[in-house]
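A.B. asks: Quick one, fold the following:
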Amino acid sequence: MMSASRSRPLIASLFRFLCRPLGTLLVAGVAALVAVGCAGTPSAVPVASASAAGPPEWVISTPASDARNEYFVASATDPVGDVAAAEAVAINNLIEQIVRFIGVTVTTETSAEARATLDEFEATVTQTVRQEGAARVSGFRVQDRFVDQRGSSVTTYLLVAYDRQALMAEKARIEALFRERQEAVARPEREARLAEQAGDPFTAIARYVEAAAAASRSDIDNADIRFDNNMNAARAVVNRLQLERLNDNLTTVIGEPFAESFLVRVTDGGRPVAGVALLAGYRELMPNGRVGVRTARVTTGADGIARFAHPVPTIVGTENLTVSLDTGGLLQPLDGVSRAQRPAVDALREALVGRRVTFRYEVISTARTIPTGVVILDTDTVGNPTTTSVTGPALVSALSQAGFAVSTLAFDPARLSGAPDRDLLDEWRALFGARVERVIFGVVGIDQFDESDGVIVRVSGTVQAVDLHSGRVLHSISTFQRSRSASAGTAINAAFRSLGARMGEEFALQLR
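C.D. replies: Got it, this is the predicted structure:
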């Protein structure tokens, strides 16, 4: 209910704004007040004044409710005989009674819309009482007034009848408005606390975020505090979550699956949490030959453990698998918060991102142990061999760094130009068959040379790896590389070197 201390300042302020001075209505000790008519044709209600017969019965005892109406009696005294002032306070007291009957309480959580609705209702009641013939509130009418003059003071009494059906409809309307805005924040707060108690941290986080988002849009008096409280509560739940590796340092051979799954357990304050969505991220060779990141979704079971079966790896070497919380659109409701509230959102996002673990694993390639020879021809713009071979040594360096048993064949690269692959393989078997099992060979050359703005060089070509004994092509690369420099020699060498390094990295990933 609304207390007198809360209602009087509100109504007094509203009254000062709405009501105009009535002037002195007492003439020879009798007030000539104009009454309010009921809805329909206005009819004046005579104002009774003190007489030897005494006040009306309704002044002494408020009439009991009847089949149709609820009755309200209010009064107020002004010590200096100001009827207008006495009536103003009486109206305030009348409104307090009606608001108590309605049963709403204005608090710091009451929205501005709900407060405005209540203020409008109070103002309309005030105008109905004050203005002759007004029918501003459905079912509300002033039945009688009584002015009691005693010495220098005056007391005004008001008797109001309020149609019960109309009053209950107004009560329901105002109560609904009071609940609506409060519930927008309070409901998800309750649901969040219940989810925490039930051991469902993700639902709790989502509901705290929903409550914070509602508070950020709300005009309740303590909206900022409610926003901060809910954001802090969400972050506290996140910080309790722990992701724990149950195995690590798994090993497999390229092209073969791991013998076991990667295992991660999610706990909330030490208790396993079921149904937590996680994202597993790892590197993989894409169809275009480049390395990219793949993600897969996995969910914890009843034991709080998620089991990720890594796809057959396509990259050789030491790699990482990162498992993190799958937050999806969890923070999307907070997209529209104010600049002042952004740090709280960022802090929650960082807390969520921080819930992750990283596995290390090793993918071994037997290709590393297979002796491999390299011979590559570099050509100039007209197809002649360059004076220095750059692509081949760069490719050998890249493969060596990847752990391959690789060397440059003692073979004239110029002979690659125009010679059939079959003849080359036959000769290499005879010359190097006892030392190498695979050969990487090809021709690359300058296909663009531009000196209009410095020196820009593009080199391109095709290089392939073959099994020396069967002649089977294991992998082939056709690509290009640009380089720019102030001098032609530097640009050309840089282009060939970069091309060789890139090819070496790709062969290291692709060869089995």
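A.B. asks: CA atoms for contacts and neighbours, from now on please.
C.D. replies: OK.
A.B. asks: Can you tell me which residue is spatially central in the chain?
C.D. replies: Closest to where the C-alpha atoms of the chain average out (Cα atoms, centre = their mean) is residue 331, at 1.4 Å.
A.B. asks: Check the spacing between that one and residue 222 real quick.
C.D. replies: 22 Å (Cα to Cα, to the nearest Å).
A.B. asks: try residue 400
C.D. replies: 66 Å.
A.B. asks: Equivalent analysis for residue 273, please.
C.D. replies: 34 Å.
A.B. asks: what about those two, which has more around it?
C.D. replies: Legend: neighbour count by other Cα atoms under 10 Å for residue 273 and residue 222, higher for residue 273 (23 against 14).
A.B. asks: show me where the protein has helices.
C.D. replies: 4-18, 57-60, 83-102, 112-130, 164-197, 201-217, 223-240, 342-353, 391-401, 421-432, 488-510 (DSSP state H).
A.B. asks: Can you tell me which helices and strands the fourth one packs against?
C.D. replies: Right, the one you point to is helix 112-130. helix 4-18, helix 83-102, strand 140-150, helix 164-197 (3 or more Cα pairs under 8 Å, 6 or more residues apart in numbering; DSSP states H and E).
A.B. asks: To compare with the earlier structure, here is another sequence to fold:
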Amino acid sequence: MIEKTNHQKTIYVFLLSIVTMFLVLACGTGPGGRDVPEWVVQRPAPDADSYYFVGSGVADIQPEAEDIASRALIGEIVRFIGVEISSETTATARSSLDSYEAELEEQVRQKGQAVVSGFTIADSYVVQKDDEVIVYLLGKYDRGRLESEQQRFQDIFQMKQDAVDVPAARGERLFEQGRFGQALPFLFEAAAAAQVSSIENAEIKFDRSTSIARQIIESLAIEPQVLQVQVDLNTQLPEPIGIRVYATRQGTRFPVSDLPFQVTYRELRNQRMVVRTARLLSDEDGFVYFDLPPTNYSGKQEIVFRLDLYSAIEPLREGGDRYMSRVDALEEAASSVSVSIPLISVSGARSRSTVVLAADIDQTGAVIDGQSTAQGILAELTSAEFSLVEYAMPVDRLAGMSNSELLALMRSENENKPEQAIERVI
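C.D. replies: Model prediction:
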């Protein structure tokens, strides 16, 4: 029993020695016998004039420990400011914070050089312990200066939240007011910002904005103001071609302004058919009017009015596969809002008797048997609703004739007295 008691006393004394040794080490002295500063153990509370920050670093050599301590000190300041960098942070905010941190680091390294206004390294403490070096740094920051920086960065980083919330709120407000055409650009802007943002509930905000946009698009209907247009070749239409755009909401039908439309039509350029486009907005009464240029070829075509949201929807694809199905649904809904109006361009030649001479020739220019060229021309003229009268004449009789000579010959042999002859190759 006595041995057990002595053993317990021995253990107690040994443990007491360990605690005592630890306390001595923790409260030991640094180089030159300096006592451990109080700020190393407990960071100073802010006073009326300044805030205080402490950073520490441990490494094999002092310069490396100082670098670690510097980064820790700067991290404490940034945490106080209350901003966080992520991969989606705006370039402006990231650049501003990077620049600020670089200036703080320069200030720490130069110890006293006024790089960041109001900030200084007030003290440092180094402990050599076994094979390691521990460096402590005390930073002192003027209260007014630091609070100004804090407000500046919060304003900059608030832009990330505002980039989503501000256009979303405005778009939803316009939607509730029934101003659909004006609401769409804000809804798309909010969705584009949300899909690349790190803000809380970013995907939910994307879904909300795109859902309202799709609801608007699917409510749209187009009424053409004419069912078909007929115009003489190379003649300006007396009035523009028009459509009217409506939306239906809760059983009420109303015109929609400020919607972008693309109009497509065709014209002949250098003997080739090309597609032309024009971009127009619906007016306050929902009308979209298009002044068609004079057509330069006879025949039929379609004048197509199509809701043009490509430039607004395409940026939403930058969010990747995660959002793709929702973007595809938007695009499909937009592409269905279109209407085609038939246009017939009538040649004045149909009311004038015209001589057309056609013959097939070989590579040397010699006339060959066959009527494939003539039959092709006849088919085109028939489809254009010309009335045709065919004449068969020996080619050798016609070869070398000018248009005027050909016209004179046909007038002498035709009671209908043709008015013109067209260029031909013999």
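A.B. asks: Next, the TM-score between them, please.
C.D. replies: The TM-score (TM-score structural alignment, normalised by the length of structure 2) is 0.63; 344 aligned residues with a Cα RMSD of 4.7 Å.
A.B. asks: Residue 248 of structure 1: which of the helices of structure 1 is closest?
C.D. replies: helix 342-353 (21.1 Å; Cα to Cα).
A.B. asks: Identify the residues contacting that closest one?
C.D. replies: Outside helix 342-353 of structure 1, the residues that touch it by Cα atoms under 8 Å, 6 or more residues apart in numbering are 228, 231, 234, 235, 238, 239, 324, 325, 327, 331, 334.
A.B. asks: Average separation of it from the aligned part of structure 2, please.
C.D. replies: Mean deviation of helix 342-353 of structure 1 relative to structure 2 after superposition (mean Cα distance after the TM-score superposition for structure 1): 2.7 Å.
A.B. asks: chain center to that helix, what's the gap?
C.D. replies: 10 Å (Cα atoms, centre = their mean, to the nearest Å).
A.B. asks: I'd like the distance between residue 292 of structure 2 and residue 274 of structure 2.
C.D. replies: Per Cα to Cα, residue 292 of structure 2 is found 15 Å from residue 274 of structure 2.
A.B. asks: more crowded one of those two?
C.D. replies: Neighbours were tallied for residue 292 of structure 2 and for residue 274 using other Cα under 10 Å; the higher tally belongs to residue 292 (16 against 11).
A.B. asks: In structure 1, what residue corresponds to the more buried one?
C.D. replies: Under the alignment (TM-score structural alignment), residue 292 of structure 2 maps onto residue 310 of structure 1.
A.B. asks: Hmm, its match is touching residue 259, no?
C.D. replies: No - Residue 310 of structure 1 lies out of contact with residue 259 (Cα atoms under 8 Å); the separation is 9.8 Å.
A.B. asks: hmm, back to that, want to throw the contacts of helix 342-353 of structure 1 into a markdown table with distance to residue 89 of structure 1?
C.D. replies: Listed next are the contacts of helix 342-353 of structure 1 as a markdown table, based on distance: Cα to Cα, whole Å:
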| residue | distance to residue 89 of structure 1 |
| --- | --- |
| 228 | 41 |
| 231 | 45 |
| 234 | 48 |
| 235 | 50 |
| 238 | 54 |
| 239 | 56 |
| 324 | 65 |
| 325 | 62 |
| 327 | 58 |
| 331 | 51 |
| 334 | 46 |
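A.B. asks: Out of these, name the two that are farthest from one another.
C.D. replies: 228 and 324 (25.5 Å).
A.B. asks: So between these two, which is more surrounded?
C.D. replies: Set side by side, residue 228 of structure 1 and residue 324 show more neighbours around residue 324, with 20 against 17, by other Cα under 10 Å.
A.B. asks: quick one: contacts for the closest residue in space to the more buried one that isn't next to it in sequence?
C.D. replies: Spatial nearest neighbour of residue 324 of structure 1, excluding adjacent residues (Cα to Cα, 6 or more residues apart in numbering): residue 356 at 4.2 Å. Applying Cα under 8 Å, 6+ apart to residue 356 of structure 1 gives the contacts 243, 322, 323, 324, 325.
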